[in-house]
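Trainee: sharing a model prediction with you, sequence too.
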Amino acid sequence: MGKTRAENHVIITGSTGMVGEGVLIQCLNSPEIDSVLVINRKSCGYVHPKLKEIIHQNFFDFSPIENELSGYNACFFCLGITSVGASEATYFEMTYTLTMHVAEILSRLNNKMTFCYVSGSGTNVNGRLNWQKVKGKTENDLMKLPFEQVFNLRPGFIKPIKGQKFAHKFYKYVNWMFPVGRRFFPNGFCKMTELGDAMINTLSHNNERKVLEGRDIIELAGEPL
């Protein structure tokens, strides 16, 4: 008899944004994922036998929904804001404080959890720009939490899945550059399908804490460059 596959039950945040939606699509389509819980301020609009959705407004206080967050072995954290137009204080609160609040609760409730954090290409705690430092601090402090695994993923340009509802409109004007960018700068160009598959494939790894750059994401997804 073949080895029985362990069940995978995943929490996704940010599924009303482009990245979170793409990861959700890959999880719903993957035979490796048995159930998905999404937590949003408004409905993501998807209906699927695997999918459960919690509408929760205050992401700085998950205590009211704690009793619904146990029994999961993965969190794919895709929630975040752009630094463009945001004050340093707001960006820190929405990037570091919010992420750590959610992660600290999940690590307490699910000590066998794999936590995947969508960071960004160029993240560097010692970098020149504020967003680099904030994301770098977030990555470093996530690594210290008692999760079984932590993966910080640093995609650059992401090509959305055709038909995504929450893809930024400007992508349809710049997708033409993806093949050129992928050929000459593969570390900075990945597909949404690759990002989602890479996250799913982290679940077959064993007690790792890693930063995944663009090339690493593509490799973990099992796609050729």
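Mentor: Arrived safely. Numbers count the residues shown, from 1 in each chain.
Trainee: CA only for contacts and neighbour counts going forward, please
Mentor: Noted.
Trainee: helices of the chain, residue ranges please.
Mentor: 18-29, 88-92, 98-109, 130-143, 171-174, 178-184, 192-202, 214-221 (DSSP state H).
Trainee: now do the second one: distance to the chain's middle.
Mentor: It stands for helix 88-92. In terms of C-alpha atoms, centre = their mean, to the nearest Å, the centre of helix 88-92 is found 20 Å from the chain centre.
Trainee: likewise for stretch 15-23?
Mentor: That offset, for stretch 15-23, works out to 9 Å (C-alpha atoms, centre = their mean).
Trainee: hmm, who's touching it?
Mentor: 12-14, 24, 38-40, 42-44, 76-79, 160-161, 164-168, 192-193, 195-197 (C-alpha atoms under 8 Å, 6 or more residues apart in numbering).
Trainee: give me the buried entries from these.
Mentor: 12-14, 24, 38-40, 44, 76-79, 160-161, 165-167, 192-193, 195-197 (16 or more other C-alpha atoms under 10 Å).
Trainee: let's bring in a second one:
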Amino acid sequence: MNVIIFGATGMVGRGVLRECLVDERVSAVLTVGRAPAGITHAKLREIVHGDLLDLAPIEADLAGFDACFFCLGVSSAGMSEKDYRHVTYDYTMSVANTLARLNPGSTFVYVSGVGTDAHGRAMWARVKGETENALLALPFEAYMFRPGYIQPLHGVTSRTRLYRLAYMVTRHLYPVLRRLFPSAVTTTERIGQAMITVAERGAPERILGPAGINAL
């Protein structure tokens, strides 16, 4: 299959990209973002494009794909609801509407979060929930991934210094966390493999938490 990845320079996106490159089910990968991923591979092609609200200049490159793995996201910490919505909802829906038109019937996997709720009290949960609902209404196979704690593997790291330090501390505790809370933790490897599986044959549910991701 041929897949597009948005957000391939972030922790989750980089992990997903790694799994796509090593998985024989994936024939070609296109990444789209403000910066290149810094990886060279025979299956990989990159487009550097900074304005996700205007995809017209690259539309011709976005057609003919079987799946999109949308891993782009930001923390809501310190952001107003307007700014967070602009990045989380507006960017996502600009990409999704374009791909639904160019590749009807394809698969779109969106990285959301545990606690997402369009009617929730937390600002980020409402915005994420509204984004999920809008994606599920589009004419393609949309799946929402709501990972809990994510352990980065295979050299994948977070771009946020505080998170990198936290992962360094918890890295050796992950086997314990996995045994104690198997339905609450996952890894970048499992997320990537699960996305490929969903694109290949679907999943029993459209909204998947850590347990569903790990099962796939």
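Mentor: Done, it's in. Note that the coordinates shown come from a computational prediction; the quantities given were computed from them, not determined experimentally.
Trainee: so after superposing, what's the score?
Mentor: The TM-score (TM-score structural alignment, normalised by the length of the second structure) is 0.94; 212 aligned residues with a C-alpha RMSD of 1.5 Å.
Trainee: which one, of the helices of the first structure, ends up nearest to Ser119 of the first structure?
Mentor: Ranking the helices of the first structure by proximity to Ser119 of the first structure (C-alpha to C-alpha) places helix 130-143 first, at 6.4 Å.
Trainee: alignment lookup: Ala215 of the second structure to the first structure.
Mentor: Using TM-score structural alignment as the criterion, Ala215 of the second structure maps onto Glu219 of the first structure.
Trainee: give me the number of residues near its match?
Mentor: 15 (other C-alpha atoms under 10 Å).
Trainee: cool, and Gly13 of the second structure?
Mentor: Applying other C-alpha under 10 Å, I find that Gly13 of the second structure has 26 neighbouring residues.
Trainee: what about the aligned residue in the first structure for it, distance to Leu79 of the first structure?
Mentor: Aligned counterpart of Gly13 of the second structure in the first structure: Gly20 (TM-score structural alignment). When distance is defined by C-alpha to C-alpha, to the nearest Å, Gly20 of the first structure is 7 Å away from Leu79 of the first structure.
Trainee: any common contacting residues for those two?
Mentor: Shared contacts of Gly20 of the first structure and Leu79, counting by C-alpha under 8 Å, 6+ apart, come down to 13-14.
Trainee: which residues touch the alignment partner in the second structure of His101 of the first structure?
Mentor: Using TM-score structural alignment, the equivalent of His101 of the first structure in the second structure is Ser94. Taking C-alpha under 8 Å, 6+ apart as the criterion, Ser94 of the second structure is in contact with 52-54.
Trainee: repeat the analysis, applying 6 Å as the threshold.
Mentor: Leu53 (C-alpha atoms under 6 Å, 6 or more residues apart in numbering).
Trainee: on that earlier part again, looking at the helices of the first structure, which is closest to Tyr117 of the first structure?
Mentor: Closest among the helices of the first structure, once you apply C-alpha to C-alpha, is helix 130-143, at 7.7 Å.
Trainee: give me the angle between the closest one and helix 98-109.
Mentor: Helix 130-143 of the first structure runs at 10 degrees relative to helix 98-109, counting by axes from the mean of the first three to the mean of the last three C-alpha atoms, to 10 degrees.
Trainee: helix 130-143 of the first structure vs the second structure, average offset?
Mentor: Helix 130-143 of the first structure differs from its equivalent in the second structure by a mean of 0.6 Å after superposition (mean C-alpha distance after the TM-score superposition for the first structure).
Trainee: what range in the second structure does that helix sit on?
Mentor: By TM-score structural alignment, helix 130-143 of the first structure lines up with residues 123-136 in the second structure.
Trainee: do you know how far the residue at minimal distance from the centre of the second structure is from Leu177 of the second structure?
Mentor: Closest to where the C-alpha atoms of the second structure average out (C-alpha atoms, centre = their mean) is Cys71, at 2.5 Å. With the distance defined as C-alpha to C-alpha, Cys71 of the second structure ends up 24 Å from Leu177 of the second structure.
Trainee: swap in Asn133 of the second structure?
Mentor: In terms of C-alpha to C-alpha, Asn133 of the second structure sits 31 Å off from Leu177 of the second structure.
Trainee: between those two, which one's more packed in?
Mentor: Leu177 (17 against 14).
Trainee: now that one, nearest residue through space, not along the chain?
Mentor: Val185 (7.3 Å; C-alpha to C-alpha, 6 or more residues apart in numbering).
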